[in-house]
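# sequence and predicted structure below; questions after.
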Amino acid sequence: MWENTGDFEFRAWADTLRDASGAAIFSDRQNISNALDLDCDGRLDLMIGRLDGTVSRYEATKLQGEGVPTFELLDDTFEEIRIVAQITPSARHGANTLVFHDADGDDDPDLFWGDFFEPGLLLIENRGTCDAPDLTGAPQPFPLHDPVRTSGYNAPTFGDVDGDGGLDLLMGVLGGAFNANATTADNLLYFEQVEGRYELRTRRYLTQIDVGSEATPAVLDLDGDGDPDLVVSNKIDPDDLSTSRLHVLENTGASGDPAFRLGGTLDVRGAYHNAPAFGDLDGDGRPDLVLGTWRDELRYLRNEAGPDGSVRFAMVDSAFVTLTRGSNATPALGDLDGDGDLDLLVGESSGHINFYRNEGSPSSPRFVLVSDEWGGIKAERRSVPALADWDRDGNLDLLLGSEREGVRLFLGEGAAQEPRFVETDRLLPPDRAPAYSAPLPVDLDGDGDLDLMVGGVGGGLYYFERAGAP
């Protein structure tokens, strides 16, 4: 519990909520509880939804303002509520969220319920009074005139979003039993309250970069204007669940002051978990594409750019490289043996790094496996490598993302023909990095040093500006 000390500042007030005997009060970890003065007696009531679809009610033993409250259990099956979704072949219940709000303006709080096995938002109207609540009625889909449907596990909250004095509804979609991949981007719904009715205005209230899930960024000058654009892939595209897509973010800003706008997608389809790496593999001066997939193969697409310099990729080989083990192939290109051509590192689900040396000609690459446990470097799971001269000493360095370990840095030392990579302090510890971190070192602000962009499990991008010497 945190106390509001004013000016949007909070301080820890209690390590956990406890009952009158001092025992900790537990909630199922998937459930979102709610606290309010339900019966207008000046004491907080703690309402906890349970996995069996029931509600437990606790009441504080102190009046509000008398210090950290302790709670007494009043009812383990409050109002005999039992939310059970009727799903063939049998009824189910599961993780849930609950919140109270006076939706009908009769001065008593009504109950809103979201559930893993419920695609909508349920309302149980309070038919009693402030000091004698009655929530025994049947749940109704909400909004009443046009019920919302999502992938399920909906989490509502009410507040004055538009500043007109009325309480509107924001609803997060945590993703339940009804194809959660479909709502990895359409996951924050805004309903405006208009004369007592709640009208859906948008399913994407926050207009930030969001490609769905497991964003993997890469940088490339896509339109030939000399500044870096971004290509961001995903696990499964929320607008087309049959594939992953490569989303284009065109840089429309000035040098050193980038600004990005969504510019559609590259015409590359046919696999899940696309992970791009760009580099000139055929010696024509144009960046080609090596594309990792959720399987164990990587694809090679040649850049057949038009006269205006814009890129256009054509498939050369859909199984250009096949891993010896693992899946979720994630490539990085760089000259690791000092012979002037691009070699290949591949991260994958086991956490190891696979090294393929380029033994082809300048116009026709041929990658040969050197090691599938390269350098003894390993992430716990889902290794995501990136190569760049991070410390500006002329040697390539390795940045390594993973499922839960943040972003690690390995500095390249020794001769260019036989580099060694030595781990230093983490660039981003786990508590500062998203899960499934996909690092991209890039100088977006034009100051001559590399900053860090990181894709994450939520489908967004994190940007960290470099501070101080490399």
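Looks like it came in fine.
# for the rest of this, base every contact and every neighbour count on C-alpha atoms.
Fine.
# so where does the residue lying closest to Leu188 once chain neighbours are set aside fall, helix or strand?
Spatial nearest neighbour of Leu188, excluding adjacent residues (C-alpha to C-alpha, 6 or more residues apart in numbering): Gly172 at 4.6 Å. In this structure, Gly172 sits in strand 168-173 according to DSSP states H and E.
# list the buried ones in the helix or strand just after that strand?
Later in the chain than strand 168-173, the nearest helix or strand by DSSP H and E is strand 188-194. Residues Leu188, Leu189, Tyr190, Phe191, Glu192, Gln193 are the ones in strand 188-194 that count as buried (16 or more other C-alpha atoms under 10 Å).
# and the contacts of strand 188-194?
Strand 188-194 has contacts (C-alpha atoms under 8 Å, 6 or more residues apart in numbering) with 161-162, 166-173, 198-206.
# and the comparison structure, right after this:
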Amino acid sequence: MMTFIRTSLFLILLFIVPATVFSEDQLEPIQYNNPDLIVDLGVGLWAWPLPMDYDGDGDLDLVVSCPDYPYSGTYFFENPGTGTGPANSTPIFKPAVRIADKMSNVQISYFNDTPIVSSPGRIYLDFPKNQYSKSVNLGVPSKLDLEFKRTRANQWKLVDWENDGDLDLIVGIGIWDDYGWDDAWDEEGGWKNGPLHGYVYLVENLATSSSETPVWKSVPEKESWPESLGPKPKWAKPVQIQAGGKPVDVYGMPSPNFADFDGDGDLDLICGEFMDGFTWFENTGTREKPELSEGVVLGARQKDAKKIETQHRIHMDLQMITPVAVDWDGDGDIDLISGDEDGRVAFIERFSDFEKLPPEEQKDHLRRTLLTPFFGRPQYFQQIAHDVKFGALITPVGFDWDGDGDEDIICGNTAGHIGYFENLGGGETPKFAPIKLIQEAKFQSGGTPITEDLRYQAGPKGSIQGPCEAKWGYSTISVADWNNDQRLDIIGNGIWGKVRVHLQGDHHTFFTHDVKAQWNGDAPKPQWTWWTPENGQIATQWRTTPTAVDWNDDGLTDLVMLDHEGYLAYYERAKKGDELFLKAPERIFKMEGNCEFDGRHRVVGEKKDGLLRLNASRAGGSGRRKLHFVDWDGDGRKDLLVNSENVNFLKNVRTDEDGTVWFKDMGKMDSRRLAGHTTSPTTVDWDKNGIPDLLVGAEDGRLYYKKNPRAK
């Protein structure tokens, strides 16, 4: 009976959805297939590390929560007890094992060497045994300060604040009320709204207090409180922690950590932020009566009596960092373990003795001028290679990059890096080398070329969503021989919405140029873009693929991408003498049925059978479309694959006599959800059967593969 039902259902679906779209196979992540390879440890988008001895073998492992799609969950990375540095401080971790669902805003504290895992309003008992299944309600509202309307980070920790033997609550809150969200630039690139705020609150435990402070809340009577954590709490009203006579206030997402960082016996404070850095607040009071001094950027130095320099500050590669204070290497001082937005986790070692520093760091002026405890540069943890991963929101292109006859993967990511995974062979299941970052050639003032990692970045003025996104780049690319010199070039777009070409020179270095068109008048730009394109520069919507493709089959590489208003547009390439140029764009693409969408390919409005507008949203909601042209169904026409929850197949159904190209949306190409933000489709033919197969870059930075159903 079940066989009959399944068969009948499949036959019904054949009439509802074209067979070219769906197949029984599901998108699955590809692996390195390279057993000797070591790569950066990583979860998906956002890493919330919980260092603890999870397996009880005497060393610290990493547990990491990740709240993204599709990698959502809590993962255990086993420390095998081998590595370098004191106490094997940089082990090579085993691949991740999923141990529980995700937990947002999860934190870890330590009391009498016991790890305490917490989230807003709760602690979790004996986490290695129970994960999140056994918890205690703290009796405090999870939204602590109702004065603020827009909050994101909500980070709860426990610490014995005043050394009275009980555990108090410390809560870090990221406040967005002053900042807003997007579209607040003036015409000169000035941010008209306020900054992010990161406040830290104390909720004192009055269980052992003799003061007359009134009790505000208590752990409910029905909750069983572990004796090992002291008496059952009775909470005072929350108060903002002060530093230097004013509230502690960092740039969003404070991730507060109280520990004796300077070794003087009292608890100091180090905070993270929404960006990439750390702030140190020294306790100049006592262990029983803390008094914090004004915050100083971690790693800052006193240049002279009037100037503090921060160019040597301690910072992570990306942003949305999540530091945790713990003596990771067992040398008696407190280190930092910090997650990054792209899912990686780093060890930031505290050096309490200058003689233990590397020789190049043992400089007398450093000893004299450093204003904070000395920490080394972040060392990103490594793991045995498993899933192919490159940061987060990976944007792949399948192409034979090195000319050896098989398709490699060139890709961008949220950090704005561009790199490639070399295909080392293996046919349908390739073996991959680790990511190699693309190098950009630049010239110093004296004319000497230097190379550095090619990286798209917003900087303080480049994101429509404001200065808090300075470290993001959102590189999205295509590959083609743009200037007909028989070398592969990279055409890119990113967070600014500036289309660029990176022309390949000698020794695989690249030279960057703006991509320009011959406009009839001034170059247009999105209405919300504060900067003005110059000299024919193309200014499009941010984070959308500039697709280099010979659309009209004339031997010249054209450009197809969103224009400044979100319509899919054709920039035809032409040649005059030896000069190649792009014509002004034409809107030649239309869609049967619904024809206007948002950045996730959800229908916007009621327009039908009209110009294909892949994003009708504005400002921060604009752009974000990832495109790939390929003859997916084998009918000889260039179809369009676009991002959605996974990927939607827009079938090229006809071309009118006037050159108008019509697409029909055939629906999602798989049932698996890969995106909260966006995916990025491309195709490969690793089995060399002449039929393109689907490869999708996902939010978690991994690549998901599915064979074309035509191959069956």
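Happy to help now that I have it. Given the structure is predicted, the values throughout are model-derived calculations rather than measurements.
# can you give me the TM-score here?
Once superposed, chain against chain, the TM-score is 0.65 (TM-score structural alignment, normalised by the length of the first structure); 428 aligned residues with a C-alpha RMSD of 5.5 Å.
# the inter-axis angle of the strand holding Gly172 of the first structure versus strand 188-194?
160 degrees (axes from the mean of the first three to the mean of the last three C-alpha atoms, to 10 degrees).
# on contacts alone, who are the packing partners of strand 168-173 of the first structure?
For strand 168-173 of the first structure, the packing partners by 3 or more C-alpha pairs under 8 Å, 6 or more residues apart in numbering; DSSP states H and E come out as strand 154-159, strand 188-194.
# buried set for that strand?
Buried positions in strand 168-173 of the first structure, judged by neighbour count with 16+ other C-alpha under 10 Å: Asp168, Leu169, Leu170, Met171, Gly172, Val173.
# which residue lines up with the second one in the second structure?
The alignment partner of Leu169 of the first structure in the second structure, by TM-score structural alignment, is Leu336.
# same question for Pro276 of the first structure.
Using TM-score structural alignment, Pro276 of the first structure pairs with Ile477 in the second structure.
# not counting sequence-adjacent ones, nearest residue to its match?
Gly492 (4.4 Å).
# can you pull the contacts of that neighbour?
Per C-alpha under 8 Å, 6+ apart, neighbours of Gly492 of the second structure: Ser475, Thr476, Ile477, Ser478, Val499, Arg500, Val501, His502, Thr545, Pro546.
# Gly426 of the second structure belongs to a helix?
No - Gly426 of the second structure: not assigned to a helix; according to DSSP: H, G, I helix; E, B strand; the rest coil it is coil.
# pull the distance from stretch 160-175 of the second structure to the chain's centre.
Stretch 160-175 of the second structure sits 30 Å away from the centroid of its parent chain (C-alpha atoms, centre = their mean, to the nearest Å).
# residue ranges of the strands in the stretch 351-500 of the second structure, please?
Taking DSSP state E, counting those that start in this stretch, the strands of the stretch 351-500 of the second structure run over residues 379-380, 382-384, 395-399, 408-412, 418-421, 436-437, 439-443, 449-453, 476-480, 489-493, 500-504.
# the last one vs the first structure, average distance?
To tie it back to what came earlier, the one meant is strand 500-504 of the second structure. Its aligned residues in the first structure lie a mean 6.6 Å from strand 500-504 of the second structure after superposition (mean C-alpha distance after the TM-score superposition for the first structure).
# next, count neighbours for the counterpart of Ala388 of the first structure in the second structure.
Alignment note (TM-score structural alignment): Ala388 of the first structure maps to Val630 of the second structure. Using other C-alpha atoms under 10 Å, Val630 of the second structure has 18 neighbouring residues.
# quick one: Val630 of the second structure and Phe649 touch, right?
No - applying C-alpha atoms under 8 Å as the test, Val630 of the second structure and Phe649 come out as separate, 10.2 Å apart.
# what residues are shared contacts of the two?
Asp639, Leu640, Leu641.
# so what's Leu281 of the first structure up against?
The neighbours of Leu281 of the first structure, taking C-alpha under 8 Å, 6+ apart as the test, are Pro287, Asp288, Asp341, Leu342, Pro362, Ser363, Ser364, Pro365.
# can we see that at 7 Å?
Residues in contact with Leu281 of the first structure (C-alpha atoms under 7 Å, 6 or more residues apart in numbering) are Asp288, Leu342, Ser363, Pro365.
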